[in-house]
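Engineer: what follows is a predicted protein model with its sequence.
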Amino acid sequence: MVKMLKNKLEIDPNEFAMNLIKSTVKEPGDTNQRFIKEQLTLYLESYYLIKDFNKLETSQFETMKHQQISELFDKMLVRRFNP
């Protein structure tokens, strides 16, 4: 469900959404149709929320990598020109 790849968090959107809807309980007054619609809505919202989270995590991870590389080059240049 959740993978850690060198400090990068990735969540499986399908598995997350399925576990979320499995935990919902039908209210006594709800019809089957209403309950199914609510579960479908919950599934879709959570699925796309996690996909967005994973994209954000990836972009932040890449930004951090680029920033760290830039800082490393800056340090190397400073040392080269200021022995």
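Structural biologist: Yep, that arrived.
Engineer: from here on, just use CA atoms for contacts and neighbour counts.
Structural biologist: OK.
Engineer: mind jotting down where the strands sit in this structure?
Structural biologist: Here the chain has its strands, by DSSP state E, at 2-5, 8-11.
Engineer: below is structure B, check it against A:
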Amino acid sequence: MKEKIDIDPKEFAYAVIGNYQVDSEDDEVVSKKKLSLYLTAYYLADKFNQLEQDQFNLSKSNDLKKMLGMIGTNKY
């Protein structure tokens, strides 16, 4: 069984904006672009963690094991 992956949304978002170069001299434009990117990266990591948790829970579910057993024996 694979190990569950968990991404720290805050660390991920900081890493993303830390490696992003904005092509503008205007502080407000730079701030808006970096804030938008930070929020996008944060919520993307959070959504990934939720999907990973759902997948991890499903793989441990008895219903899934029962269903896979039925598929393997063609006893629908």
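Structural biologist: Okay, I see it. Keep in mind that what you see is a predicted model, and the values were worked out from it rather than measured.
Engineer: TM-score for this pair?
Structural biologist: Once superposed, chain against chain, the TM-score is 0.76 (TM-score structural alignment, normalised by the length of the second structure); 67 aligned residues with a CA RMSD of 2.0 Å.
Engineer: just to revisit the earlier point, what's the most buried one of the strands of the first structure?
Structural biologist: Mean neighbours per residue, mean count of other CA atoms under 10 Å, is largest over those for strand 8-11, with a mean of 15.
Engineer: contacting residues around it?
Structural biologist: Here strand 8-11 of the first structure makes contact (CA atoms under 8 Å, 6 or more residues apart in numbering) with 1-4, 50, 54, 57-58, 61.
Engineer: output these as a markdown table; include the columns distance to residue 13 of the first structure.
Structural biologist: Below are the contacts of strand 8-11 of the first structure laid out as a markdown table (distance: CA to CA, whole Å):
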| residue | distance to residue 13 of the first structure |
| --- | --- |
| 1 | 8 |
| 2 | 9 |
| 3 | 12 |
| 4 | 15 |
| 50 | 5 |
| 54 | 9 |
| 57 | 13 |
| 58 | 14 |
| 61 | 19 |
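Engineer: ok, so of the residues you listed, who is nearest residue 16 of the first structure?
Structural biologist: Sorting those by distance to residue 16 of the first structure puts residue 1 at the head of the list, at 6.8 Å, by CA to CA.
Engineer: what ranges do the helices span in the second structure?
Structural biologist: For the second structure, the helices defined by DSSP state H cover 9-18, 27-59, 62-73.
Engineer: residues touching the residue most central in space within the second structure, list them.
Structural biologist: Per CA atoms, centre = their mean, the C-alpha nearest to the average position across the second structure is that of residue 48, at 1.6 Å. Residue 48 of the second structure makes contact with residue 7, according to CA under 8 Å, 6+ apart.
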